[in-house]
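Novice: What would the 3D arrangement of this be:
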Amino acid sequence: MSTDRVRVVVTGLGATTPLGGDVASTWSGLVAGRSGVRPLNQEWIDVLPVGFAAPAAVDPTEVLPRPEARRLDRAEQFALVAAREAWRDAGSPEVDADRLGVVVGSGIGGITTVLSAYDTFKEKGWQRLSPFTIPMLMPNGAAGWVGLEVGAKAGVHSTVSACATGAESIGYALEMIRSGRADIVVAGGTEAAIHPLNLASFAAMRALSTRNDEPERASRPFDKNRDGFVLGEGSGIIVLESLEHARARGARIYAEALGVGYSADAHHIAQPEPEGRGIVLAMERALANAEIAPSEVLHINAHATSTPAGDVMEAVAIKSAIGDHPVVTATKSMTGHLLGGAGGVESVATILSLVNRLVPPTTNLDDPDDGVEIDVVRGEARALPEGEIAAINNSFGFGGHNVAVVFKTFHS
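Specialist: Okay, here's the model as predicted:
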């Protein structure tokens, strides 16, 4: 590793997911192989081909004060809940506001606000619209609210790269610290898109599983009988900090954020490039940025959404770029796909795998598809070896976005 490069560490974790309203409950659910997918009971569900999703285990309105929740879109609510947990977990650090940043993104943004506000406008007129409608629907709203929460002045940014959003936000945050713009950055992703229009639209693409008779078994990454992803919601946020700043304040350190790699497929707006060259390139660039060899990567949290096109291609790409030695998991088998929130939640899971030396299982993987020639954890969680090890979180999104983030066990 370059001796003059700023080292960046993770000092805080926050999450609210289909498995739990905080990091501890989410992690215990992942390790236990518990599913957060369940049938939906809204009236509109009967007109759709898909009757299930992975809603948040704890509604954010149960956590936030009612006056505050009313001026936030649901995606913003999730982000604020997760960010507050992460900030507390980091010790609510005292930091020069000019050296504090935020990078929090969403793939879809305030979509439920857009749709409900338009219904209000049509049925009751513009006078009945909330004065917070614009701040609630704008894609950078979550970042803005988190920035206000912590008082960030180094820069508040919002990446929008579909399902790669959360991971790209973390990568951007890493670069903010390395470049000297900030000492601490709060980063991650959020999403709240469980709405009939979104479910219907994904169904029209034939992207969603229709396993209505067994919702908890619908998300089955790498399995030969997978038929699409399951829509989830929630947020994952981490606090990144320069090692120098963290040491100076005596912070507890989870892991080191070692590098990030980006690429674009330039192939199709929604379909992945069939040979996985963009995925390979993102992982290779992440290794180069982290200044490590493929042999040092012993764990990968795969993007693996349970779609027919993507899973095998990612498995082939992992074997090509890294090898068949890493222990791989696909946590979307339990959380569903949180879209823009996925990279944040899965980064939290990746970091905790390093901390606890334990990789959660991939559930519902009964019959690995042809071409899945990697070591995917099945059945029970698996232990990781002692010593210094690195892990990768993969995230890919519509538009051809590919992001790989590298974390490593921390050593002084």
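Novice: C-alpha only now, for contacts and for neighbours.
Specialist: Will do.
Novice: And stretch 34-49, what's buried?
Specialist: For stretch 34-49, the buried set under the neighbour-count rule, 16 or more other C-alpha atoms under 10 Å, comprises 34, 35, 36, 37, 38, 39, 40, 45, 49.
Novice: meant to ask about stretch 305-324
Specialist: Neighbour counts over stretch 305-324 (16+ other C-alpha under 10 Å) mark 305-324 as buried.
Novice: This protein: helices as residue ranges?
Specialist: Along the chain, counting by DSSP state H, helices occupy 23-32, 66-70, 74-89, 111-124, 133-137, 141-150, 165-178, 196-204, 243-248, 277-290, 310-321, 332-335, 342-356.
Novice: Let's have these in JSON lines, adding distance to residue 210.
Specialist: Output for those, formatted as JSON lines (distance: least, C-alpha to C-alpha, whole Å):
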{"stretch": "helix 23-32", "distance to residue 210": "23"}
{"stretch": "helix 66-70", "distance to residue 210": "33"}
{"stretch": "helix 74-89", "distance to residue 210": "25"}
{"stretch": "helix 111-124", "distance to residue 210": "23"}
{"stretch": "helix 133-137", "distance to residue 210": "29"}
{"stretch": "helix 141-150", "distance to residue 210": "31"}
{"stretch": "helix 165-178", "distance to residue 210": "26"}
{"stretch": "helix 196-204", "distance to residue 210": "9"}
{"stretch": "helix 243-248", "distance to residue 210": "47"}
{"stretch": "helix 277-290", "distance to residue 210": "27"}
{"stretch": "helix 310-321", "distance to residue 210": "17"}
{"stretch": "helix 332-335", "distance to residue 210": "15"}
{"stretch": "helix 342-356", "distance to residue 210": "21"}
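Novice: next up, for comparison:
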Amino acid sequence: MQRVVVTGLGMINSLGSNVTDSFKAIVDGQTGIDKITLFDASEFTAQIAGEVKDFDPTAIMGKKEAKKADRFIQLGIHAAQEAMEDAALVTDNKVSDDISESFGIVAASGIGGMTNIEKNSVVCANRGPSKISPFFIPSSLVNMLGGFITIQHNLKGPNISAVTACAAGTHAIADAYKTIALGGATKMLVVGAESAVCAAGVGGFASMKALSTRNDDPKTASRPFDKNRDGFVMGEGAGALVLETLESAEARGAKIYAEVLGFGESGDANHITTPTMDGPLRAMKAAYSMAEKNNGGELKIDYVNAHGTSTPVNDKNETAALKELFGGAENCPPVTSTKGQIGHCLGAAGAVEAIIAIKAMDDGVIPPTINQIESDENCDLDYVPNTARKADVNVIMSNSFGFGGTNGVIIMKKYTK
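Specialist: Got it, this is the predicted structure:
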């Protein structure tokens, strides 16, 4: 099978509109979580989120086209454009015809166009069905994220989507890897995007008691693995990665950020919203086993970007699964969650966090888990508390777990010839 590498990165979130600025702010321990401004949340139990600030979609697409696309699509287009430019694969924003048919996309989102679904439902109820926008459906479908981007960049290869809740971004990377490794494409663009900070989105998660209600102190509301964590904080944003065969990347002299060594996927078969330890553990074991085989032997993981949602159950279970995988807390590598900085980006989280982990390898620095205030006896690993750490990072693992008991894990290593 073909070896698969990462040659382009793009990202936008509540801390920055590109990879460099976002990662620097994350490493510096900053947080983009604040009071919600996208709608009036004053009557909601959760009133905080990691919103993307000062975003102008017309900077990356025409004004008429922007009206046809939900915000999650707009954010995804922004990240995709950065990744494609970073990979040096576009001229006038398009790939050449000689590679377009072997260049595909995997789009990922947990919910899709929830803002437009909410808006048009209100229009239908209050003003009647004739007032529903003709762009409502095209702007809301998850696969339209891929549709818009393939048109923009002339990508005519496989056009597929992952819609697996908070594991979608990681599953998209795995799907792109499979497609390339098995010869279905030479290059694949992965784009995970989410924008569900709206009344229905926040209200829905809040009604499940899944969100932090620490509204008076937004900056410390998301505190993964801390004893007093009380739920996750919603975030929005997008992450994009260009994957291609090693042969293709070397032939064109591309910068290679990482090689994808393995992935793991599993189902809990337990509960629609409550996670288990078993499902994530099996996904980690599967990823580790594949990565060792593809690496030609024993593999040492230097850093784990955890799912780390700041919910009582997830953080306890993920910690237990990691200790089981590595044979005890003393054998675990550093583990961090960056959701305290940018919130939980739901279906985009896997793509965004894979980029953060790759940057940790590239820059030689492990980002911190901020808001580590009081230790929890059930969360007893090295979470790199509050301050980033210089480190030689050669192999990373990134975890994503979603509602419905769907789990995804990806392992990558620094590329060396």
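Novice: one step back: out of the helices of structure 1, which is closest to residue 380 of structure 1?
Specialist: In terms of C-alpha to C-alpha, the element of the helices of structure 1 nearest to residue 380 of structure 1 is helix 23-32, at 7.5 Å.
Novice: Name the residues that touch that closest one?
Specialist: 13-20, 35, 331, 334, 348-349, 352, 359-361, 380-381 (C-alpha atoms under 8 Å, 6 or more residues apart in numbering).
Novice: Of those, grab the buried ones for ChimeraX.
Specialist: A single ChimeraX command is used to select the members of those judged buried by 16+ other C-alpha under 10 Å:
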select :13,14,15,16,17,18,19,20,35,331,334,348,349,352,359,360,361,381
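Novice: ok, now how distant is the equivalent of residue 379 of structure 1 over in structure 2 from residue 97 of structure 2?
Specialist: In structure 2, the residue paired with residue 379 of structure 1 is residue 386, using TM-score structural alignment. As defined by C-alpha to C-alpha, to the nearest Å, residue 386 of structure 2 lies at a distance of 48 Å from residue 97 of structure 2.
Novice: likewise residue 219 of structure 2?
Specialist: For residue 219 of structure 2, the distance to residue 97 of structure 2 - C-alpha to C-alpha - is 47 Å.
Novice: Of these two, which one has the most company?
Specialist: The neighbour count for residue 219 of structure 2 versus residue 97, taken as other C-alpha atoms under 10 Å, is higher for residue 219 (22 against 11).
Novice: Identify the residue of structure 1 aligned to the more buried one.
Specialist: Under the alignment (TM-score structural alignment), residue 219 of structure 2 pairs with residue 216 in structure 1.
Novice: So which residues of the stretch 301-417 of structure 2 form strands?
Specialist: 303-305, 335-336, 365-366, 389-390, 395-402, 406-413 (DSSP state E, counting those that start in this stretch).
Novice: Run the chain-centre distance for the second one.
Specialist: What that stands for is strand 335-336 of structure 2. Offset of strand 335-336 of structure 2 from its chain centre (C-alpha atoms, centre = their mean, to the nearest Å): 16 Å.
Novice: what's the answer for stretch 43-60 of structure 2, then?
Specialist: Relative to the centre of its chain, stretch 43-60 of structure 2 is centred 17 Å away, using C-alpha atoms, centre = their mean.
Novice: what about that stretch, how long is it end to end?
Specialist: 34 Å.
Novice: who's in contact with that stretch?
Specialist: For stretch 43-60 of structure 2, the external contacting residues (C-alpha under 8 Å, 6+ apart) are 12-16, 32-36, 38, 41, 63, 66, 74-75, 77-78, 197, 202-203, 206, 211-215, 218, 233-237, 342-344.
Novice: Can you name the residues that contact the match of residue 219 of structure 2?
Specialist: So residue 216 of structure 1 contacts 35, 36, 37, 38 (C-alpha under 8 Å, 6+ apart).
Novice: Let's see that with 7 Å instead.
Specialist: Listed by C-alpha atoms under 7 Å, 6 or more residues apart in numbering, the contact set of residue 216 of structure 1 reads 35, 37, 38.
Novice: how close does it sit to residue 312 of structure 1?
Specialist: For residue 216 of structure 1, the distance to residue 312 of structure 1 - C-alpha to C-alpha - is 22 Å.
Novice: ok, now residue 176 of structure 1?
Specialist: Note on residue 176 of structure 1: its distance to residue 312 of structure 1, by C-alpha to C-alpha, is 34 Å.
Novice: Alignment lookup: residue 362 of structure 2 to structure 1.
Specialist: Aligned counterpart of residue 362 of structure 2 in structure 1: residue 355 (TM-score structural alignment).
Novice: and if you look at residue 272 of structure 2?
Specialist: So residue 272 of structure 2 corresponds to residue 269, using TM-score structural alignment.
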